[in-house]
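*Asks:* no sequence for this one, just the structure:
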């Protein structure tokens, strides 16, 4: 299997270092589930891998244009319809086709509805549908099932399994069992950094929209 993402002795920080010594490899068809207590640094790790903040130490290797990150925010333009939002994001990634994503995330009956008229769960499904228009192989997902009901969680789990079956991969911070036979657990607790260790100068929040990259 081809390795799509390799992480070696990685340290990440937001202010002070939060994690250090993190190493793993993610190959085609694989998913890694990130676990650990709130505030440990799961979101910081995902943001760092997505390029939204600098690496504090270590190495991250992946194919160019391999990663798509979906964070807590849905990243929607409220005045645009479901279809228009997806066309916008498809264009960002140099693509045009959005119909399959609308159908796969059960949004067909909402295709013409403005985003501001969607429920929280519908907005989340639309936010996750953006992954399907990126063409990216590696999905970095931060609590992707927030606001989803049980039926929608199962729907997204099916989408995720299809992505893995097509040779994609996923790194997921979640406490929800998505029923992924291809998934393995990575507990980040042993990688908690010494709180006395300071981050290198220049580390800190990045000033642009980090809902999706």
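*Replies:* Looks like it came in fine. Computed from a predicted structure; not experimentally measured. Numbers count the residues shown, from 1 in each chain.
*Asks:* contacts and neighbour counts: CA atoms only from here.
*Replies:* Fine.
*Asks:* where along the chain do the helices fall?
*Replies:* Ranges of helices in the chain, per DSSP state H, are 42-49, 82-92, 99-104, 120-129, 150-165.
*Asks:* In this protein, what residue spans correspond to strands?
*Replies:* Secondary structure of the chain (DSSP state E): strands located at 3-14, 16-27, 31-35, 57-62, 67-70, 138-142, 169-173, 183-187.
*Asks:* what would those look like in JSON lines with distance to residue 121 and mean neighbour count?
*Replies:* Putting the strands of the chain into JSON lines (distance: least, CA to CA, whole Å; neighbours: other CA atoms under 10 Å) gives the following:
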{"stretch": "strand 3-14", "distance to residue 121": "30", "mean neighbour count": "20"}
{"stretch": "strand 16-27", "distance to residue 121": "29", "mean neighbour count": "19"}
{"stretch": "strand 31-35", "distance to residue 121": "22", "mean neighbour count": "21"}
{"stretch": "strand 57-62", "distance to residue 121": "32", "mean neighbour count": "15"}
{"stretch": "strand 67-70", "distance to residue 121": "15", "mean neighbour count": "24"}
{"stretch": "strand 138-142", "distance to residue 121": "16", "mean neighbour count": "26"}
{"stretch": "strand 169-173", "distance to residue 121": "19", "mean neighbour count": "25"}
{"stretch": "strand 183-187", "distance to residue 121": "25", "mean neighbour count": "15"}
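*Asks:* Put this next to the first one:
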């Protein structure tokens, strides 16, 4: 798989978030998306996932046959996306069934994240770091070539960050792609950096445009 982004632009509520973003991520590569809060890191990942339409530019993938890009990726965002009343194993089982990989084993995924002892506990009883690791375990219950990770180390201790670094390294060694929005080093060896600079304050014409869009 190869992801190609050309001249991507985003405008929300009449305000330009970013424009002119171009990059390519190929087999076994990693890309760290950096920048200040509000620069558009999470917005970029949302666009790559197909949840937000770009204001300009293009996103395309090569080497995926007849599949669509959203079918070829995993997203781990700020929210863990877990059902508090379900156990860790049940949450992963739901993800496995939804993603269509009946051969995957939730227990094995939990073991890989160092959580075999919480398999039958409702995730509502888990700590923030444990919940984050359960969310990351979804990456292992169904193989997808592209991982989109938004601040994946949030709430993780140093040992768990090392486990995550190992998972990303293994994924890339098998030809997978990793794009991560981050404020800190992730252990992504040889990863390139895409820094998004905040857009300048709006000019008078942009302010007028925003007012017209709200009418």
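*Replies:* Good, I have the coordinates. Note that the coordinates shown come from a computational prediction; the quantities given were computed from them, not determined experimentally.
*Asks:* Let me have the helices of structure 1 in TSV, extended by distance to residue 7 of structure 1.
*Replies:* Formatted as TSV, those follow (distance: least, CA to CA, whole Å):
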stretch	distance to residue 7 of structure 1
helix 42-49	9
helix 82-92	26
helix 99-104	30
helix 120-129	25
helix 150-165	19
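*Asks:* Dump those into a markdown table; add distance to residue 199 of structure 1 and mean neighbour count as well.
*Replies:* Rendered in a markdown table, the data for these read as follows (distance: least, CA to CA, whole Å; neighbours: other CA under 10 Å):
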| stretch | distance to residue 199 of structure 1 | mean neighbour count |
| --- | --- | --- |
| helix 42-49 | 13 | 23 |
| helix 82-92 | 32 | 21 |
| helix 99-104 | 40 | 17 |
| helix 120-129 | 32 | 22 |
| helix 150-165 | 35 | 17 |
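*Asks:* For residue 110 of structure 1, find the nearest of those.
*Replies:* Comparison of these against residue 110 of structure 1 by CA to CA identifies helix 82-92 as nearest, at 6.7 Å.
*Asks:* What mean distance separates the closest one from the matching residues in structure 2?
*Replies:* Taken over the aligned residues, the distance from helix 82-92 of structure 1 to structure 2 averages 0.7 Å (mean CA distance after the TM-score superposition for structure 1).
*Asks:* give me the stretch of structure 2 that that helix matches.
*Replies:* Against structure 2, the aligned range for helix 82-92 of structure 1 is residues 88-98 (TM-score structural alignment).
*Asks:* closest to residue 46 of structure 1 out of the strands of structure 1?
*Replies:* With distances scored as CA to CA, the stretch of the strands of structure 1 nearest to residue 46 of structure 1 is strand 138-142 (6.4 Å).
*Asks:* quick one: which of the helices of structure 1 is nearest residue 25 of structure 1?
*Replies:* Sorting those by CA to CA, the top spot, which is the nearest, belongs to helix 42-49 at 12.6 Å.
*Asks:* Residue 16 of structure 2 pairs with which position in structure 1?
*Replies:* Structural alignment places residue 16 of structure 2 opposite residue 17 in structure 1 (criterion: TM-score structural alignment).
*Asks:* Quick check: closest non-adjacent residue to its match.
*Replies:* Among residues not flanking residue 17 of structure 1 along the chain, residue 199 sits closest, at 5.3 Å (CA to CA, 6 or more residues apart in numbering).
*Asks:* Please report how far that neighbour lies from residue 189 of structure 1.
*Replies:* Distance of residue 199 of structure 1 to residue 189 of structure 1, computed by CA to CA, to the nearest Å: 19 Å.
*Asks:* number of nearby residues for residue 186 of structure 2?
*Replies:* 19 (other CA atoms under 10 Å).
*Asks:* Now do the same contact list for it.
*Replies:* 153, 161, 165 (CA atoms under 8 Å, 6 or more residues apart in numbering).
*Asks:* Next, format these as JSON lines and append distance to residue 87 of structure 2.
*Replies:* Formatted as JSON lines, these follow (distance: CA to CA, whole Å):
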{"residue": "153", "distance to residue 87 of structure 2": "22"}
{"residue": "161", "distance to residue 87 of structure 2": "23"}
{"residue": "165", "distance to residue 87 of structure 2": "25"}
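*Asks:* so which of these hold up in structure 1?
*Replies:* Contacts from the contacts of residue 186 of structure 2 that recur in structure 1, judged by both residues aligned by TM-score structural alignment, their matches' CA atoms under 8 Å, are 161, 165.
*Asks:* In CSV: the strands of structure 1, plus distance to residue 41 of structure 1.
*Replies:* Compiled in CSV, the strands of structure 1 are given as follows (distance: least, CA to CA, whole Å):
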stretch, distance to residue 41 of structure 1
strand 3-14, 8
strand 16-27, 6
strand 31-35, 10
strand 57-62, 15
strand 67-70, 16
strand 138-142, 11
strand 169-173, 10
strand 183-187, 11
